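>>> sequence unknown, structure follows:
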């Protein structure tokens, strides 16, 4: 269906997040990856929990709309993420600047 096609296209934007997070983290790659893994694990729990919680109140279509709003909110939050300039990262991680 058209909705499934649109959903798949929008979901594809989240596939490279495993590569983007370490790039944006700079020298804190380990902490960034642990937060990413925590978020991935929580989503496996929270998604079905939200569906269970709201399916009786708003039905299946309402649950889909709730997830659509959550995806939109995450897209807006993702837009606020800024990757540091490459030169600044090189200066920060360069051995000559290490203390």
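On my side now, so go ahead. A quick note: this is a predicted structure, and the numbers were derived from the prediction, not measured. Numbering: from 1, shown residues only.

>>> could you use CA atoms for every contact and neighbour count after this?
Fine.

>>> elements contacting the biggest helix by length in the chain?
For the chain, the longest helix by residue count, based on DSSP state H, is helix 29-79. On a contact count with 3 or more C-alpha pairs under 8 Å, 6 or more residues apart in numbering; DSSP states H and E, helix 29-79 meets helix 17-25.

>>> buried residues, the helix it packs on. List them.
By 16 or more other C-alpha atoms under 10 Å, the buried positions in helix 17-25 come out as 21-25.

>>> second structure follows, compare the two:
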């Protein structure tokens, strides 16, 4: 069961249903349940599928707005992700999820 520590802005996107794909560096973690934590706040969801690849491929093959809801373009999404991770190379995993109600 992957645990994703997220910033407040990202937590709100998830909570309100704007964000349905969580992007992380590295290969996919095992498990079909996801836990999103921001401070003491927790949301749980079911992982629907996982996609691995480089950042550019994932952003082109998936709807980048499901990853970064405030982005107006793939370029804006890439800039946001680079600020989070410091780089955009290597393997990324996109976890598509649905919140448990």
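Perfect, thanks for sending it. These numbers were taken from a predicted model, which means no experiment stands behind them.

>>> quick TM-score on the pair, please.
The TM-score (TM-score structural alignment, normalised by the length of the first structure) is 0.22; 43 aligned residues with a C-alpha RMSD of 4.8 Å.

>>> what about the strands in the second structure?
Using DSSP state E, the strands of the second structure run over residues 3-5, 21-25, 33-38, 41-53, 92-99.

>>> quick one, which of those strands is nearest to residue 66 of the second structure?
Residue 66 of the second structure lies closest, by C-alpha to C-alpha, to one member of the strands of the second structure: strand 21-25, at 5.6 Å.

>>> could you give the angle of the closest one to strand 33-38?
Going by axes from the mean of the first three to the mean of the last three C-alpha atoms, to 10 degrees, strand 21-25 of the second structure is angled at 80 degrees with respect to strand 33-38.

>>> helices and strands around strand 21-25 of the second structure, which ones?
The contact analysis (3+ C-alpha pairs under 8 Å, 6+ apart) places strand 21-25 of the second structure against helix 64-67, strand 92-99.

>>> and the angle for it with strand 92-99?
150 degrees.

>>> now the strands of the second structure in JSON lines, with distance to residue 11 of the second structure and mean neighbour count?
Output for these, formatted as JSON lines (distance: least, C-alpha to C-alpha, whole Å; neighbours: other C-alpha atoms under 10 Å):
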{"stretch": "strand 3-5", "distance to residue 11 of the second structure": "9", "mean neighbour count": "14"}
{"stretch": "strand 21-25", "distance to residue 11 of the second structure": "11", "mean neighbour count": "21"}
{"stretch": "strand 33-38", "distance to residue 11 of the second structure": "7", "mean neighbour count": "18"}
{"stretch": "strand 41-53", "distance to residue 11 of the second structure": "8", "mean neighbour count": "16"}
{"stretch": "strand 92-99", "distance to residue 11 of the second structure": "12", "mean neighbour count": "21"}
